[in-house]
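Q: here you go, sequence then predicted model.
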Amino acid sequence: MKKYKIKIICFLIISLSLAMPYIVVYSIDYYDFSHIKTIETTNLKKIIENHPIVQAIYNDYYSNDHNENSPQYVVKNKELYSQSAQKRITELQNIFSREIEKLMQYKVIDQDILETSQDRYPITFGTIYDQKDPYLDQLLRMDKDYKNISFSCEKDTEKIDSIMVVDANGKNYTEKQCQNMAWHMIEYLELDDIEDWSYNQYGYESQILKIRVYCQNDQEPESMQLSIGVQLLGTPETIINIK
C-alpha cells in the first residue's frame, strides 16, 4: 500500500513537472490578453468622452428596450392629435428636419434623393414612430414609380444613424460613390478624427471603435435599394462591453 502511494505521488510530481511550462505560458498569455483588453476598453472610454455617438451605438446594441406600443404619428394629421402629442410631433419634425439638412450639407445624401431643390427639408409628410430611437418613414410614390425613404435617429445624440431609400427608378451608384457617401457619413457622425478607418467591401471599419460605417446599393427585382448606416463589428463574444 505504501509503495502504491509513493507511485501515485511520483506520477503526480512528474505530470505536474511536464505540465508546468504549459501552465506558465497559458498564465502569461491570459495576463497579456486581459491586459490588452483592459487597454482597449480604457482607450475606448476616453474616445467616448469626445464622441457620445459611440456610446449611444453600444447602448443600442446592449439595450433590452423594445418598441412595442410606441406611439406613431401621421404628420399630415398632426392637428387630430392631443396637444401633448402635437408638441412631441413638432419636436420630432424639427429634429429630423435639422439632421436631414445636415446630411445634405455633409453630402451623405443629396437633393436628388430627397427630390427637393432646396437646402432646407421641412418634414411635412410621412409617419414618425416615437420609439426608442425615433424613426421617420416617408412614402413619396406608389405603384410602378414607388419610392420610400426612411431615417432612424439615435435618441440621445439626435444623430441619424440609418438611412434607407427604396426607389423603383433609383440610381445605381458606383463603388466609389458608395465609398464617398460612407466617408461623408463618418464626417457627419463626427468620427473622422479616429485614425484607423480602413475601407473594404463591407464599408469603413475602425478596429479602435469596433464599428463599421457602410453604404450599400442593391438591385432588387423591382427597385434599387440604398442603405447607409452604422453597425458594430464582431459577435457578442468579441464586442467589448463598455457600459
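A: That came through, no problem. All of these numbers come straight from a predicted model, not from anything done at the bench. Numbers count the residues shown, from 1 in each chain.

Q: for the rest of this, base every contact and every neighbour count on C-alpha atoms.
A: OK.

Q: which residues are in contact with whichever helix or strand residue 164 is part of?
A: Using DSSP states H and E, residue 164 falls within strand 160-167. Contacts of strand 160-167 with the rest of the structure, by CA atoms under 8 Å, 6 or more residues apart in numbering, involve 96, 99-100, 145-154, 223-230.

Q: list only buried entries from those.
A: The neighbour-count test (16 or more other CA atoms under 10 Å) marks 96, 99-100, 146-154, 223-230 as buried among the contacts of strand 160-167.

Q: out of the residues you listed, which are inside helices?
A: Of the buried ones among the contacts of strand 160-167, the ones assigned to helices by DSSP state H are 96, 99, 100.

Q: residue 62: neighbour count?
A: A count of nearby residues for residue 62, using other CA atoms under 10 Å, gives 13.

Q: return the list of helices and strands in contact with the helix or strand harbouring residue 89.
A: Per DSSP H and E, residue 89 falls inside helix 83-105. Helix 83-105 is packed against strand 160-167, helix 175-188, with contacts defined by 3 or more CA pairs under 8 Å, 6 or more residues apart in numbering; DSSP states H and E.

Q: between those, which one is nearest to residue 49?
A: Minimum separation from residue 49 across these (CA to CA) falls at helix 175-188, 17.3 Å.

Q: and for residue 7, the neighbour number?
A: Counted with other CA under 10 Å, the neighbours of residue 7 add up to 12.

Q: distance of it from residue 219?
A: Residue 7 is 73 Å from residue 219, where distance means CA to CA, to the nearest Å.

Q: so what's the residue count around residue 50?
A: 11.

Q: next up, a structure to set beside the first:
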Amino acid sequence: MREERQNRLIKKRNIVLIGSMGTGKSHVGRMLARELGWQFIDTDRFLERERGMSLAELGATLGADALRQAEAAVIERVRRYHQVIIAVGGNFVLEEDMFERLREYGVVVLLYAKTFRIIERVARKQGKRPTIDYDNLAGCVADLNRAWYGWHERADWSVNTTYRTPTRLAYTIGRYLHQAPFRFLTRRGQERHKTRRKGYSYGKKSSRSDQWRRRARHERRGSGGRSGGDL
C-alpha cells in the first residue's frame, strides 16, 4: 500500500517561493532551507553577485526590459537545481512561460500580503527596488499586488503573510510539504521525501515541530497577535 502511494507521488526537485516584493520570500525561504537542510537561493541576490552590482544599479544601467531578461536567465538556470529553496524576485509579475518552467521541477508556493503591509516593508528599503516609484509607493504596490491576484489559484499553494512571523510561515509551509503528494529527487536522481532532516518531522509527535509552535506562539504574544511587519 505504501509503495503504491509512493508511486503516485509527484516527483519534484525543489521548492519555489513566488509573489510580490515585500511578502517575505527571502526571510521565510532562508529559514525553511535551514530547517530542511537545503540550499537557499534568492534570485535577486544571485543576479547581484553575478553582475557585481546592486539591483538598483542594474535597473538604472540595464533598464526594465533588460533587467527582466537578466532575471529570467537566472531563474532558468536555478530552476533545475535539486533540494533548493528558490525565492524568485518580486520586481516583476511572472510570465506564463516562466511559471510553467518553474513548476516543471518545483513545488510553487505563492506568498501574498495585504497592500498596507507590503508598503510598510518596501518603504524600509528606499531606493533599493528598481521597479518602484517611491514618490508613488502606495500606487505602485497596489498595482503590483493586483497583478499577482491571478496567480493565487495557479500556484500549488498560497500563503497569506500579512500577520504571520517568518517562524510561523516556515513551519506552516513545512507542514504543507510534509502532507502534500510530492516526492523530491536528489542530485543523483534518487527519490527521497526530503522535507525533513534526519530525526526531524512535522508530525504531531515531533519535538522540533513543538519548538516551532512554541516559538511562533511566543512571537504572536509579543506582537499582540498581529505580527507580520518584521519580514
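A: Arrived safely, thanks for sending. Just so we're clear, the structure is a prediction, and the values are computed from it rather than from any experiment.

Q: got a TM-score for the two of them?
A: Taking TM-score structural alignment, normalised by the length of structure 2 as the basis, the two superposed chains have a TM-score of 0.27; 110 aligned residues with a CA RMSD of 6.3 Å.

Q: circling back: closest one to residue 31 of structure 1 among the helices and strands packed on helix 83-105 of structure 1?
A: Using CA to CA, the nearest of these to residue 31 of structure 1 is helix 175-188, at 34.7 Å.

Q: now the closest one: buried residues?
A: Those would be 178, 179, 181, 182, 183, 184, 185, 186, 187, 188, for helix 175-188 of structure 1 by 16+ other CA under 10 Å.

Q: can you name the next helix or strand after it?
A: Past helix 175-188 of structure 1, the next helix or strand by DSSP H and E is strand 198-200.

Q: check which helices and strands that following strand sits against.
A: strand 203-206.

Q: remind me what the strand it packs on packs against, helices and strands.
A: Other helices and strands packing on strand 203-206 of structure 1, by 3+ CA pairs under 8 Å, 6+ apart, are helix 175-188, strand 198-200, strand 211-219.

Q: mind redoing it with 7 Å?
A: strand 198-200, strand 211-219 (3 or more CA pairs under 7 Å, 6 or more residues apart in numbering; DSSP states H and E).

Q: out of those strands, the one nearest residue 55 of structure 1 is which?
A: Each of those was scored for nearness to residue 55 of structure 1 using CA to CA, and the closest is strand 211-219 (11.3 Å).

Q: return the set of buried residues in that closest one.
A: By neighbour count on 16+ other CA under 10 Å, the buried set for strand 211-219 of structure 1 is 211, 212, 213, 214, 215, 216, 217, 219.

Q: what about the longest helix in structure 1?
A: The single longest helix within structure 1, with elements called by DSSP H, is helix 2-50.

Q: okay, angle between the next helix or strand after that helix and strand 160-167 too, please.
A: Next in sequence after helix 2-50 of structure 1, counting helices and strands by DSSP H and E, comes helix 52-62. Counting by axes from the mean of the first three to the mean of the last three CA atoms, to 10 degrees, helix 52-62 of structure 1 lies at 70 degrees to strand 160-167.

Q: tell me which residues in helix 52-62 of structure 1 are buried?
A: 53, 54, 55, 56, 57, 58.

Q: distance to residue 139 of structure 1 added to those, as CSV?
A: As requested, the buried residues of helix 52-62 of structure 1 are arranged in CSV below (distance: CA to CA, whole Å):
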residue, distance to residue 139 of structure 1
53, 28
54, 30
55, 31
56, 28
57, 27
58, 30
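
Q: closest to residue 86 of structure 1 among these?
A: Relative to residue 86 of structure 1, the closest of the buried residues of helix 52-62 of structure 1 is residue 56; by CA to CA it sits at 26.8 Å.

Q: endpoints of stretch 198-211 of structure 1, how far apart?
A: Using CA to CA, the end-to-end distance of stretch 198-211 of structure 1 comes to 11 Å.

Q: quick one: which of the buried residues of helix 175-188 of structure 1 is nearest residue 39 of structure 1?
A: Distances from residue 39 of structure 1 to those, taken by CA to CA, are shortest for residue 186, at 24.4 Å.

Q: how near is that closest one to residue 91 of structure 1?
A: Taken as CA to CA, the span from residue 186 of structure 1 to residue 91 of structure 1 is 25 Å.

Q: element containing residue 29 of structure 2, please.
A: Assigned by DSSP H and E, residue 29 of structure 2 falls in helix 25-36.

Q: closest one of the ones in helices among the buried ones among the contacts of strand 160-167 of structure 1 to residue 19 of structure 1?
A: Distance to residue 19 of structure 1 across these (CA to CA) is lowest for residue 99, with 60.5 Å.

Q: ok, now how distant is the closest one from residue 153 of structure 1?
A: Applying CA to CA, one obtains 9 Å for the distance of residue 99 of structure 1 from residue 153 of structure 1.

Q: about what we covered before: adding distance to residue 36 of structure 1, write the helices and strands packed on helix 83-105 of structure 1 out as CSV.
A: Formatted as CSV, those follow (distance: least, CA to CA, whole Å):
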stretch, distance to residue 36 of structure 1
strand 160-167, 30
helix 175-188, 26
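
Q: I'd like to know which of those is closest to residue 46 of structure 1.
A: Evaluated over these, closeness to residue 46 of structure 1 peaks at helix 175-188, with 18.7 Å, by CA to CA.

Q: now for the strand ranked longest in structure 2, which elements pack on it?
A: Longest strand of structure 2, by residue count under DSSP state E: strand 106-112. Secondary-structure packing of strand 106-112 of structure 2 (3+ CA pairs under 7 Å, 6+ apart): strand 14-18, strand 157-160.

Q: figure out which of those strands is closest to residue 185 of structure 2.
A: Among those, strand 14-18 sits nearest to residue 185 of structure 2 (CA to CA), with 8.3 Å.
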